[in-house]
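Asks: missing the sequence, but the structure's below:
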């Protein structure tokens, strides 16, 4: 294995424009995200920081708390040089397909290094663990564990540790598998990308605001459940970069964020409307679940429906993603084709002065879309299906906004990419 320092030294000497890719959701943007961007800026001041970000829906199977355009601007104000939307078909997929879509898109746009939060900054170790996870013995052990009722993540962790005990401190940490999926995608597709893991600080999935480095889960929970908006705005301030506090406070005060209960009603509506045959055509609906899903949809709440569907084979996370497939109409065929073919485009959400030379190169392997209407009106085939899905996701995310006056549709068509002069 090549040592991390040597990898990064070679990266900086590369004749290709130095371009570090970051895969993220920024749901919402907080100090932990700013820390990663600032760390990269300090270590590699001459490198471009290109972010591929989930758009209107996120991988946990729900609409993003704030709209994608606002989240992109916050990132640009805090160290990102360009933000590109990850097409919804990848943003809502399982960890393997999410990672593969995002990493391939970054590579198509010229990134030759990938940075992500990790419990270790040892890139060589992550590469070794990722390679082990693809071994036949590990894959077979993983399949057997899943047959015995373990969820995929748990099964894979157990299988990796059985074959490679030294991996235990890494793979047993929150979000570890996603970092491994990024690494594995680079290996699987033979991408010319170096790894720059940034050691995490603070909380990962804690639902409470406990430290200066709180989690997105805690922030979402506080915003969606706290009715004292004035107090909430002050409470959240320590967890947000100073230059976005006022903007975020305004959004909270005017209820310009998604209300999860509204989204749950979309799920119940689709679950009651779709037939078992229609459900069977959607992504990830296997093993007869399409037969019992409609009856679960008759429950009084999605929380109750989830409890009735939960089993050893189907985790809450997986079921929430499947619920998103009912709302957005993501078919198995579309998701499979998108995964096999790879990203067809990237949509630019915003950029800074530093990204101008990169944008002007126009030597990308996929179109980088700046004007949505001309693109989507002439798109065909898989590209058209993916673009239509992105629009649908944005429109439904807007319908989930708590403040009714902010639910206007068609936002994709009248948005112009942010330009931040800095």
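Replies: Structure received. Keep in mind it's a predicted model, so treat the numbers as computed, not measured. Numbers count the residues shown, from 1 in each chain.

Asks: Only C-alpha atoms from now on, for both contacts and neighbour counts.
Replies: Noted.

Asks: quick one: the helices in the stretch 51-200 of the chain?
Replies: 68-76, 88-91, 95-108, 123-133, 136-147, 152-163, 168-171, 176-188 (DSSP state H, counting those that start in this stretch).

Asks: Check it against this one:
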């Protein structure tokens, strides 16, 4: 059975995701679609809108055949580590190709860019160092370095575009590690990644859908942008998760920690803990807090990711140890076709396959479970209890 792999967050699963899923399957002539999906917290340093189990069911009802969890050690990282973890899992699962959405829409320019940067790596790195020394964040410095190299080269992916950035990192991960899996891409249609408002046509950005959903009275306004199954699952979920619901917990963690204790947290660098301590009592909300801490160098996303690690109390040494362990494929859900694929290929799968957790003996899994528990704290106690129990039950089967 031929498999195409997708790297996803599905926060939530909307019409654009369904288009990407079905088009990827058709373009690659795949028999099954395998999704590697972020768990409870996401790459831009945000809590997922709903639990990973609800998002898994959305994915399966939307056409995915297998959903694996992208572990915490990868899904809460900057683009390069995030991409490596995701492609590593799709490679291990035996996918023939991975397919990502991009503003570029053609794979050849990504391959050309990879080769160009590889050939000029020393020059590229020098530009990155130069722009960081001028006070730019790493993402901004990387973008400026990119333009120094390719200013006179046509038809290369624009690395200021978020999907192109991730797409290039997926391609880089596969080629740097000589994986068998082959890259492909399809063009994003209609909505832009960062669009804030719902459009007139049926494909909207996840950002605009989340913004409308967080205004509870606008729940119905999102129905035309979501597959009916996704909308029904959202409507029955109850309270949605966003940073403001965790703000009192985060505020307590920062206030009760010394600057040395905060410095030990993963991604706490360059004295950012001092800015956090200085501003935590001056902010009435999470958004106001990040606005006060943010600078040219400390980007919003970087601060959010650090806040995720503070909330989950993930230290540098703990993350380093977890990343040094072999990874694993934890199954969140599957269809009958997905189960058939596993039965045919399980002897070839290169990483431990986990369908049910009985005893945890892996630092990465411990982080996945503890972060799921903390993610549940935004809900009422019966819902928290239900989600904690769900962590130790079998995958969803449709």
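Replies: Sure thing, it's come through. Keep in mind it's a predicted model, so treat the numbers as computed, not measured.

Asks: Mind checking the TM-score on these two?
Replies: Remark: TM-score between the superposed chains equals 0.92 [TM-score structural alignment, normalised by the length of structure 2]; 388 aligned residues with a C-alpha RMSD of 1.9 Å.

Asks: circling back to that earlier point, nearest to residue 360 of structure 1, of the helices of the stretch 51-200 of structure 1?
Replies: Closest to residue 360 of structure 1 of these is helix 95-108 (C-alpha to C-alpha; 15.3 Å).

Asks: just the strands in the stretch 301-422 of structure 1 please.
Replies: Counting by DSSP state E, counting those that start in this stretch, the stretch 301-422 of structure 1 has these strands, from start to end: 346-352, 368-369, 418-420.

Asks: can you put the ones you listed in TSV and add mean neighbour count?
Replies: As requested, those are exported to TSV (neighbours: other C-alpha atoms under 10 Å):
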stretch	mean neighbour count
strand 346-352	23
strand 368-369	18
strand 418-420	16
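
Asks: coming back round to it: export the helices of the stretch 51-200 of structure 1 as CSV, with columns for mean neighbour count and distance to residue 266 of structure 1.
Replies: Conversion of these to CSV gives the following (neighbours: other C-alpha atoms under 10 Å; distance: least, C-alpha to C-alpha, whole Å):
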stretch, mean neighbour count, distance to residue 266 of structure 1
helix 68-76, 23, 20
helix 88-91, 26, 17
helix 95-108, 24, 23
helix 123-133, 20, 37
helix 136-147, 17, 30
helix 152-163, 20, 27
helix 168-171, 18, 35
helix 176-188, 21, 28
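
Asks: okay if I get those helices as TSV plus distance to residue 237 of structure 1?
Replies: Below are the helices of the stretch 51-200 of structure 1 laid out as TSV (distance: least, C-alpha to C-alpha, whole Å):
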stretch	distance to residue 237 of structure 1
helix 68-76	14
helix 88-91	28
helix 95-108	30
helix 123-133	33
helix 136-147	43
helix 152-163	34
helix 168-171	31
helix 176-188	28
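
Asks: residue contacts, the aligned partner of residue 59 of structure 1 in structure 2?
Replies: By TM-score structural alignment, residue 59 of structure 1 lines up with residue 43 in structure 2. Residue 43 of structure 2 is in contact with 75, 76, 77, 78, 79, 82, 305, counting by C-alpha atoms under 8 Å, 6 or more residues apart in numbering.

Asks: Confirm for me that residue 142 of structure 2 is in contact with residue 130.
Replies: No - using C-alpha atoms under 8 Å, residue 142 of structure 2 is not in contact with residue 130; the gap is 10.2 Å.

Asks: Just tell me the aligned range of stretch 158-175 of structure 2 in structure 1.
Replies: Residues 170-187 of structure 1 are where stretch 158-175 of structure 2 aligns, with TM-score structural alignment as the criterion.

Asks: The closest residue to residue 34 of structure 1 other than its chain neighbours: what's it in contact with?
Replies: Leaving out its chain neighbours, the residue that sits closest to residue 34 of structure 1 by C-alpha to C-alpha, 6 or more residues apart in numbering is residue 78, at 5.9 Å. Residue 78 of structure 1 is in contact with 34, 37, 38, 241, counting by C-alpha under 8 Å, 6+ apart.

Asks: distance of whatever residue of structure 2 lines up with residue 78 of structure 1 from residue 306 of structure 2?
Replies: Aligned counterpart of residue 78 of structure 1 in structure 2: residue 62 (TM-score structural alignment). From residue 62 of structure 2 across to residue 306 of structure 2, the span is 32 Å (C-alpha to C-alpha, to the nearest Å).

Asks: Check residue 117 of structure 2 too.
Replies: 29 Å.

Asks: Show residues contacting the match of stretch 158-175 of structure 2.
Replies: Stretch 170-187 of structure 1 is contacted from outside by 95-96, 99-100, 103-104, 116-120, 126-127, 129-131, 134, 153, 157, 192-193, 195, 204-205, using C-alpha under 8 Å, 6+ apart.

Asks: Then stretch 129-140 of structure 1?
Replies: Applying C-alpha under 8 Å, 6+ apart, the contact partners of stretch 129-140 of structure 1 are 156, 159, 160, 163, 164, 167, 180, 181, 183, 184, 187.

Asks: hang on, the earlier thing: and of the strands of the stretch 301-422 of structure 1, who's closest to residue 86 of structure 1?
Replies: strand 346-352 (6.9 Å).
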